[in-house]
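Participant: this one's sequence-less:
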């Protein structure tokens, strides 16, 4: 009897739901993705640290034209542990 609500990135409810499931506050969370607008900058707008990874669908021209700058940009997921160590 209730209408379905479909929520995905970059909607605020997507990030709020994920944070609730993790039991985390936005300032304690990091969003890692290859889509600068829908993954990284959307997360940053909701208080998460945004990390863009230069894999998958990453394109340098998309980054140059983006509506903002990611908090961090890494070349590979292999670079993530060092970045996270530096954030902690």
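Facilitator: Arrived safely, thanks for sending. Because the structure is a prediction, the values reported are computed rather than measured. Residues are numbered from 1 along each chain as shown.
Participant: could you use CA atoms for every contact and neighbour count after this?
Facilitator: Will do.
Participant: what's the longest helix in the protein?
Facilitator: Counting residues, the longest helix in the chain under DSSP state H turns out to be helix 12-22.
Participant: is it true that residue 73 lies in a strand?
Facilitator: Yes. Counting by DSSP: H, G, I helix; E, B strand; the rest coil, residue 73 is part of a strand.
Participant: identify the residue nearest it in space, chain neighbours excluded?
Facilitator: residue 52 (4.7 Å; Cα to Cα, 6 or more residues apart in numbering).
Participant: please enumerate residues in contact with the helix or strand that neighbour falls within?
Facilitator: Assessed by DSSP states H and E, residue 52 sits inside strand 49-53. Applying Cα atoms under 8 Å, 6 or more residues apart in numbering, the contact partners of strand 49-53 are 26-27, 29-36, 39-41, 43-44, 70-77.
Participant: want to compare, so here's the second one:
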């Protein structure tokens, strides 16, 4: 069972998908009658009571809960909106299960991303630029990378104070982040 917007399914290139009566997406090679996992990503139009209840029941039946990430929120034109994290947490709580997170802020995610660029790179040679203090910046720091918080997107006033002083890099824009890197001033 996939909680993903249809546009996100492009990552499953070559796969076909179907939409069920709850608006949930299923890959055609997944047993729709007996799925063995609930996969949660950013899916604002899919988080309905019927779909969450169906996921809850699957989890009670032994399905695994997999979170693409547990982002708490994201920014839309009209302000901050709930990300998938609160829904993952709700399913964890209700079904008394723990999710497996495969994306940010997990250390393995950052190390896999780095290795996909160049196997010879070490985390200390990498710099993450992001607007999410928890998932981007602290996730990268916990993976051994440098990080720069930009005050754009979902940045909230005071987020930089959540970064340890020894690793704190905060700038107004992506351009300023690049300048910081070029001047070799990243902590």
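Facilitator: Received it, and whenever you're ready, just let me know what you need. For clarity, every value in this text was computed on a predicted model and none was experimentally measured.
Participant: next SSE downstream of the strand holding residue 52 of structure 1?
Facilitator: Using DSSP H and E, the helix or strand that follows strand 49-53 of structure 1 in sequence is helix 60-64.
Participant: distance from that following helix to the middle of the chain?
Facilitator: 16 Å (Cα atoms, centre = their mean, to the nearest Å).
Participant: now that helix: buried residues?
Facilitator: Buried residues in helix 60-64 of structure 1, counted by 16 or more other Cα atoms under 10 Å: residue 63.
Participant: please enumerate residues in contact with that helix?
Facilitator: So helix 60-64 of structure 1 is in contact with 36, 69, going by Cα under 8 Å, 6+ apart.
Participant: just to revisit the earlier point, per the alignment, the residue nearest to residue 73 of structure 1 corresponds to what in structure 2?
Facilitator: Aligned counterpart of residue 52 of structure 1 in structure 2: residue 149 (TM-score structural alignment).
Participant: next one: the counterpart of residue 140 of structure 2 in structure 1 from residue 28 of structure 1, what distance?
Facilitator: Under the alignment (TM-score structural alignment), residue 140 of structure 2 maps onto residue 43 of structure 1. Residue 43 of structure 1 sits 12 Å away from residue 28 of structure 1, taking Cα to Cα, to the nearest Å as the criterion.
Participant: kindly report the same for residue 44 of structure 1.
Facilitator: Taking Cα to Cα, one finds residue 44 of structure 1 at 12 Å from residue 28 of structure 1.
Participant: and these two? Which one has more around it.
Facilitator: Neighbours per residue (other Cα atoms under 10 Å) separate residue 44 of structure 1 from residue 28, with residue 44 holding more: 21 against 12.
Participant: ok, back up a step: how many neighbouring residues does the match of residue 52 of structure 1 have?
Facilitator: Residue 149 of structure 2: 26 surrounding residues under other Cα under 10 Å.
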